[in-house]
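In: here are the coordinates; sequence isn't available:
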C-alpha cells in the first residue's frame, strides 16, 4: 500500500473526483528540487536525504485517514516531522564515522524544522532536539514502511556521500575562523554552522512548498538554463553599454570623472572577487558603476543572479527604474511593500490583469527566481536571520550571485557582527561576490568579528584622487559649548539662506524638524522676497514625502528660492542639490551624506556645509546616535574641518565609534543585545551558552526561533496609521469603514501603504487621548483592527500632528 501525502479535488463542487499524491511521489519530487538548489554549494546528498525523509512521518494509516477526512483527526494532531530525524539517529548510532553521525544530526534538525525554525535548547535548558527525537507516536508502523521512500543500501550510500560533503565544508569553516581567543573561535564556528543549517533548511522548505504548490495548484516553476542565463547577461551588458555611451561623449568634467570610475569597475571584473569595497565620493555614479561590474562579473564568471540591496525606499525608487531598464522586465524583480500599491493602482490594466500581475508578483517574491533582484536591506537581513519561513526559504537564492549592498554605512550598529559573519559565510560557502558601496565605508574589517575583505579590496584602486576631484563642499563648524535653541538655529538658517538663495537643513528628530520649520516659516514671512519653506519627515506618509521631494526638485531646477527642513531621510540616495546645507550634529557619516546633497553636480567650485549643535534636540532614544555625535565632536576638535570628510578621517571615526560601542556599559552593542535580557542575538545564533549548559554540543545549540522572533534590522515596534492625505486616502478609509470581504480589505490595505505613518506607542497614546483616531475592525469575526487618523490631525505641511487643527484645505 502506498501512503498518501496530498489530495486535491479535481471534480468540481461534488468532490467526487480527487487526485492523490503519494508520500513517495511528493518526497522524491521534493528531493530532486532540493538537490538542484544545493548543487552550487556542494551539499546535494545532504539536502537530498533531508528532503526524501522530511515527510516520513506520514507513512501510517492514521495520516491516511486524516488526509482522506475519514477518522476525525484534526490538522496538527499528527507529528509527521520527528520520524525521519529519529530514524536517522538510530541508523548511525553504532557507526564509527564521526562525520556521518554529525551530518545525520544536521539532517535530522533540518527535517524537524521544515515547518518552522526551533530553539534547540530552550530558556529552561531543555534539549528540544532530544525531546523530538525521543517521540514514538506510530513509529514502528512508520519505520516498517520506509521502503516506500528508499532502500537501506541506497540510504547508507547517500549518507556516506553526505558525510564527505559535511567534512569538507566543516574543515573549511575551521580554516577561515579569525579568532583571538577560544571563545571567539567557537562563537564564529558555531555561527557559521548555524548558517549552514539555515541554508540547507532553505533548500528543503522551498522545494517542499514548490512541489506541494505544483501538485495542489498546478503551478509549474521552471529554472532558466545556463545558456538562457548567459544570453540575458549579454543582453544586459549591451543595454548598459548603450546607456553609458551617451555619457562617455559628454564634455562635462563630472561625466568624465564618473566614466573613469565606471571603467575601473568594469576592468576589476576580470579578478576573482569575494568581498570588496566600492568607495566612491557622493555624486560619483556608484550605482551604475556597481551594476556595470556586476553584469561584467556575471558574464565572466557565470553567476546566476545579481542582487541590489538598498537601506532606503528613496534609493530603490530612484534606482529601480534604471536597473529595470537595463535588466529588462522579464529578468527583473523589485521586492518591497510599496510594489503592491503600484501594481494595484495601475489605471491602464483591467482588474483581471491587475490580479494576474499581483499573483505572479507574489509568486516571484516567494521564489526570488529572477536574474536581477532589487530589494530592501530589511528583506535581505530577514532572509538571513528572521524566524519566518517565508523569508528563510529564499536564502539559497543568494548562492552564486553578485550582491551589491548600497549605502553600507547605514547598517545599524547592533547588526555589525551578524552582518560581518554572514557576509563571510555568503562569500566563502555560497559562492557570492559582495560589493560594499559607500562614500563613507565603515571599518567592518577592524571589528572583533571582522568581515573578510579581499586582499585587493578596493574595486577602483587608489580612490584618493577621486575624492579630491569630487570635492565640492567645505565643512564649517558652528559648534559651541552651549548649543543653539530652535529659535537661534532658525535665525542662522535664514542668514545662510540669504547668502545662498536656497538651503537644506537636516536634523535628527521629527520634533526638531517641526520646531525649526515653524520658526523658519515665521521668519520667512517677514522677508521681502520669500522662500518656499518645505518640511520633510516620517510624520508625512510616503505619498506626501514623494510629492514634497518632487516639488523641491522642480523648484531647484527652476532656480526658485526654497528652504527644506528635514530629518535624515533625505541624506542617502536622494539625487538633489542645494547651494548650502546645515546639519545638526550627528555621526561623521551623517555629515558626509548631508554634504552629498550640496553642490552635488559641481554647479559651483565649492559650497559650505555647516555643522550646528541643537540644544533642545532630544536624541537619547535614537540608539547610539549620541555616541556617534560625541565621536564626531572629538574628531572636529582634534583634526578641524578641512579634511573632515576624507577617507582617512572617516576610518578613524568608525574605528573609534565601534570601539566605544563594543565597550558599552550594557555590553558589546555590536552583538545585537536583546532588550530586557542578559543575552545577545550573536550568542543565540552561535554557542547559546545562556540557554544550554551542554558544553560538549556547541555545534547545535542555536536558539533560531527566539533569535529570529527578536531580530529587527530597524526598530519597528510601531503602529500603522492610515492618514487622510488626499481624496484617494480618504476613500480608502471610508471603504475600510464599510462592509468588506477579507480579500477586499486586504486589497484596500495594500492600496493604503503609501498613506501610512508609523508611530511609536507614546505618540499613539497621545493621539488616542486627543480622540484623533478612528478604529476600524477589519475582520468582524476577529479582533483585528487598523487605525485611521481624523482629518484635522493631518497637516498639509508637516504631516501627522497630535494636536488637531481645523484645515481650510486639507488636500494638496
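Out: Cool, got the structure. Just so we're clear, the structure is a prediction, and the values are computed from it rather than from any experiment.
In: alpha carbons only for contacts and neighbour counts from here, please
Out: OK.
In: pull out the buried residues from the helix ranked longest in the chain.
Out: As assigned by DSSP state H, the longest helix anywhere in the chain is helix 182-217. Neighbour counts over helix 182-217 (16 or more other Cα atoms under 10 Å) mark 185-212, 215-216 as buried.
In: now it, how far from the chain's geometric center?
Out: 18 Å (Cα atoms, centre = their mean, to the nearest Å).
In: just checking, what packs against the very next helix or strand once past that helix?
Out: Sequence order places helix 226-248 as the next helix or strand after helix 182-217, per DSSP states H and E. Identification of packing neighbours for helix 226-248 by 3 or more Cα pairs under 8 Å, 6 or more residues apart in numbering; DSSP states H and E yields helix 253-268, helix 286-301, helix 313-327.
In: got the angle for the last one vs helix 286-301?
Out: This points to helix 313-327. Angle between the axes of helix 313-327 and helix 286-301 is 40 degrees (criterion: axes from the mean of the first three to the mean of the last three Cα atoms, to 10 degrees).
In: now do helix 313-327: everything it contacts.
Out: The contact list for helix 313-327 (Cα atoms under 8 Å, 6 or more residues apart in numbering) reads 236-237, 239-240, 287, 310, 332, 334, 372, 374-376, 572-575.
In: now do the buried residues in it.
Out: So for helix 313-327, counting by 16+ other Cα under 10 Å, buried means 313-316, 319-320, 323-324, 326-327.
In: ok, and the most crowded of the contacts of helix 313-327?
Out: Most neighbours among the contacts of helix 313-327, by other Cα atoms under 10 Å: residue 372, with 27 neighbours.
In: and here's the other structure:
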C-alpha cells in the first residue's frame, strides 16, 4: 500500500499528492541543509535531536483513517481519529532514540517526545483506552507495513511517562504532569521543547509550502546591507553610535541616542550580516523603516511582518514595487528572510507558552533582535519583551535595545529578572555627545489655542498632537472653520485612506515650500519620519512627550530663540483604568518639566528629564511599575498550553475589537466587496487569490476597540456581512479622496436616523 502525507502547493495554484516517505525525507533534508549553514549556533546533540524529530514527526499519518481521507482509492473510514502527532510520538522509544543519539538522556527524550506529540495543536481529551483501541485497529498494522518492521507498535503506556504536559483544552488539565520540577529545571526542559518543536515546525511548514530552504541565506556571505550603509556614510564617516554598534556586534546592547545620531543605521550595522529582526511599536513605523532599507540601501532581502503586512505587499504588487507580493508574504510568515521588519506582537507571543508559538523563540536562537523605542509600549508588552529577551539570551540569541530615551526603571526591572548591565548586556548613552539644540518649550493649562495655531500656519508647517481621537476631531473641526489648509490623521480611517494620509503627511513634511496644519494623535510619535516647524501638543507622560518633540525641528534645521514646542496641560486621556496615560506618571511628568521651561532643552536635558520621571525609587509604588511586575511574575509562573495561540494574540495586543465598514464606504464599493467575499469562499480559488481578496476587503475596514463599551456602540450592525467577520455601520464617516480631508469615523454621529 502507498501512504500519502498531504496535498501540497506546486507552482502556486496546482496541487499534487506527496507520499509520506517523500515528505519525511524532504523535511529531514530541509533540516540538514539548514544546519550546514547555521549549525554553528547549535550543539551536535541539538542538531541530532531536531533531525530525529523531523524523521519521525509524521509517522502517525500511516493510520488508515487518515489515509482514507486523502487517498481517493480508499473508502473513507468514519470513526474518531487520534491526531497523527500523538501516534508519531508513541511510535518512538527511548532506547531507539538513544541509539540514534548516544549523548542524549531521559530529559532530552521527554522534550523530543513532547515536541513530536504536540507538533500540531490538537486537544488531548481521549482516554488511554480509546487511544489503545484505535492503535490496535487502525494504526499498528499499517505502521508496520509502512516501516516494514513487524515489531513496531504505538506504546500508549508511555504517554504520561514521557510527556512534559498534555493539552487538554482546560487550564487545570494543562499543568506540567511532573510535579518534582524546580523552576530552573522546568525552564530548561521547556526551552529544549521549544527549540525542538519550533524548528520541527519551521522545516515542516517550509516543505509543506513547496520550498526546499528554510532560510534565504543570500545576504549572509556578502553582508550587502552593512556594506551599503558604510558606502553611503563613507564621505562624512560613521557617527559615534554607529561605530560603537558596528564594533560591538558580538554583544547584547542597550544604546541611548537622540534623534539625528543615526541609531537606525547603527543597529543595522550591529547585525553584521547575520539574520535579524527589527521591531517597532507601530505598523506605520515598520512600513517606513522597511521602505527606507529597501529603497535607500537597495536591500531587497528584507521582509515586513505585522497585522497589515499582507495588505502592504498587495499594494506593492499593484503599484509594481514588488513583482510577487504573495510569495514575499508567505516567506515573511515562515520567518525565512535575512532581515524582517515587524511589530513585537509577531515575535514575543511565545512568552504565553501557547502551543504554536514555539517557532518564534526557536528562530530567535540563531538571530539578532533589535528593539526600537522600548519605552513606547504598555506595561504588559514591556514585561513580555523583558521576559522574552531573557529566554532568547538563555537560548543563544542576541538583542540590541535602541532608544532616544531609556527610563531607569526598565533597567532595574531587567536586572531583577536576569538581564544585568555589564553582564548580559552593555549599556551606553550617547546623549551628551549631541550638540543639537532643537527645542524650546512653553506650557499652559487648558486646551490648544486655535487662533494661535492658525496664525503660525500661514508661514510654517504646524503639527498638532492630541491624546485622543475625539479631541483631535474637535480641534480639526474648529480649525476648518478658520482655514482650509488643515488635514487630520488618526486610527479611525479605513486602511486604504489611512495609508493615503500617511503618504501625504510625509510628502508635506519633505516639501520645502508648503505650509499648513496637520492634526494627529500619538500615532505619529515614534512612527513617521516627519519634520515640522512648530508643535502644539496636549501634555502626556514624559516618554510620549519627548517622542512628540522629535517630530518638530527633527533635523535641527535651526536653533530656536523662542518656543517652538507649545504644551497644553489639560489631562485629556489621563486616568487609572483603561486610560491612555497613567495619572501618577502624568503628574510627575508635569512637575519635572518646570525646570526646562523658557529655554532651549538640550538632548542631555531630555535624558535628565526622563531619568527623573522614571527613577525606580520614585515610580515603584505606581500602577505602571506594579503592572510590569505583575505580568513578569505571570509569565514566570505560566505552564505550557494554559493559553491557546489565539488567546495569546488577544492577551498580547490587549485589544477587544470588531471590524466595521461604514455605510457610505460600503455603498461606494458594494460590487468589489461582494466579489472579494465570493472569492474568499470559492472552492475554485487558490490560497493566493483568497489572500488577495481578503487583503482588498480589509482595505475598506476600520477596527473599533470595544473595551471602552459595555456593549457595541450604537450604529453598528450586530450581524456580520454575509461570509465575513465584518459589520456594517451607519456611524458617520467623513473623507474626501480628492483633497484627502475629512474627520474619519465620528463616534456618536450617524448617517441615518434609524440605527441598523
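Out: Looks like it came in fine. The model shown is predicted, which means the values in this text are computed figures rather than measured ones.
In: let me see the TM-score of these two.
Out: The TM-score (TM-score structural alignment, normalised by the length of the second structure) is 0.77; 688 aligned residues with a Cα RMSD of 4.6 Å.
In: for the helices and strands packed on helix 226-248 of the first structure, give me JSON lines that also has distance to residue 431 of the first structure.
Out: Below are these laid out as JSON lines (distance: least, Cα to Cα, whole Å):
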{"stretch": "helix 253-268", "distance to residue 431 of the first structure": "18"}
{"stretch": "helix 286-301", "distance to residue 431 of the first structure": "11"}
{"stretch": "helix 313-327", "distance to residue 431 of the first structure": "22"}
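In: mind checking how far the most centrally placed residue in the second structure is from residue 631 of the second structure?
Out: Residue closest to the average C-alpha location in the second structure (Cα atoms, centre = their mean): residue 346, at 2.6 Å. From residue 346 of the second structure across to residue 631 of the second structure, the span is 18 Å (Cα to Cα, to the nearest Å).
In: ok, now residue 700 of the second structure?
Out: 35 Å.
In: same check on residue 380 of the second structure?
Out: Taking Cα to Cα, one finds residue 380 of the second structure at 6 Å from residue 631 of the second structure.
In: helix/strand/coil for residue 714 of the second structure?
Out: Following DSSP: H, G, I helix; E, B strand; the rest coil, residue 714 of the second structure is assigned to coil.
In: around it, how many other residues sit close by?
Out: Quick note: residue 714 of the second structure (other Cα under 10 Å) scores 16 neighbours.
In: what of the one 3 residues further on?
Out: Under the neighbour criterion other Cα under 10 Å, residue 717 of the second structure is assigned a count of 17.
In: that one: which element?
Out: strand 716-720.
In: contacts for that strand?
Out: Contact partners of strand 716-720 of the second structure, identified using Cα under 8 Å, 6+ apart, comprise 660, 712, 726-731, 755-756.
In: which pair in those residues spans the largest distance?
Out: Farthest apart among the contacts of strand 716-720 of the second structure by Cα to Cα are 726 and 755. That separation is 16.8 Å.
In: what about the two, which has more around it?
Out: residue 726 (21 against 13).
In: and residue 21 of the first structure, what element?
Out: strand 18-22.
In: should've said residue 437 of the first structure
Out: Going by DSSP H and E, residue 437 of the first structure is in strand 433-438.
In: after superposition, how close is that strand to the second structure?
Out: Mean deviation of strand 433-438 of the first structure relative to the second structure after superposition (mean Cα distance after the TM-score superposition for the first structure): 1.4 Å.
In: if I take that strand and helix 286-301, what angle do their directions form?
Out: Using the same axes, to 10 degrees, strand 433-438 of the first structure lies at 170 degrees relative to helix 286-301.
In: what residue of the first structure matches up with residue 727 of the second structure?
Out: In the first structure, the residue matched to residue 727 of the second structure (TM-score structural alignment) is residue 787.
In: which is the next helix or strand following the helix or strand hosting its match?
Out: Using DSSP H and E, residue 787 of the first structure maps to strand 784-789. Toward the C-terminus, strand 784-789 of the first structure is succeeded by strand 794-795 as the next helix or strand (DSSP H and E).
In: quick check: whichever helix or strand comes after that next one aligns to which part of the second structure?
Out: Per DSSP H and E, the first helix or strand lying C-terminal to strand 794-795 of the first structure is strand 799-800. Mapped onto the second structure using TM-score structural alignment, strand 799-800 of the first structure spans residues 744-745.
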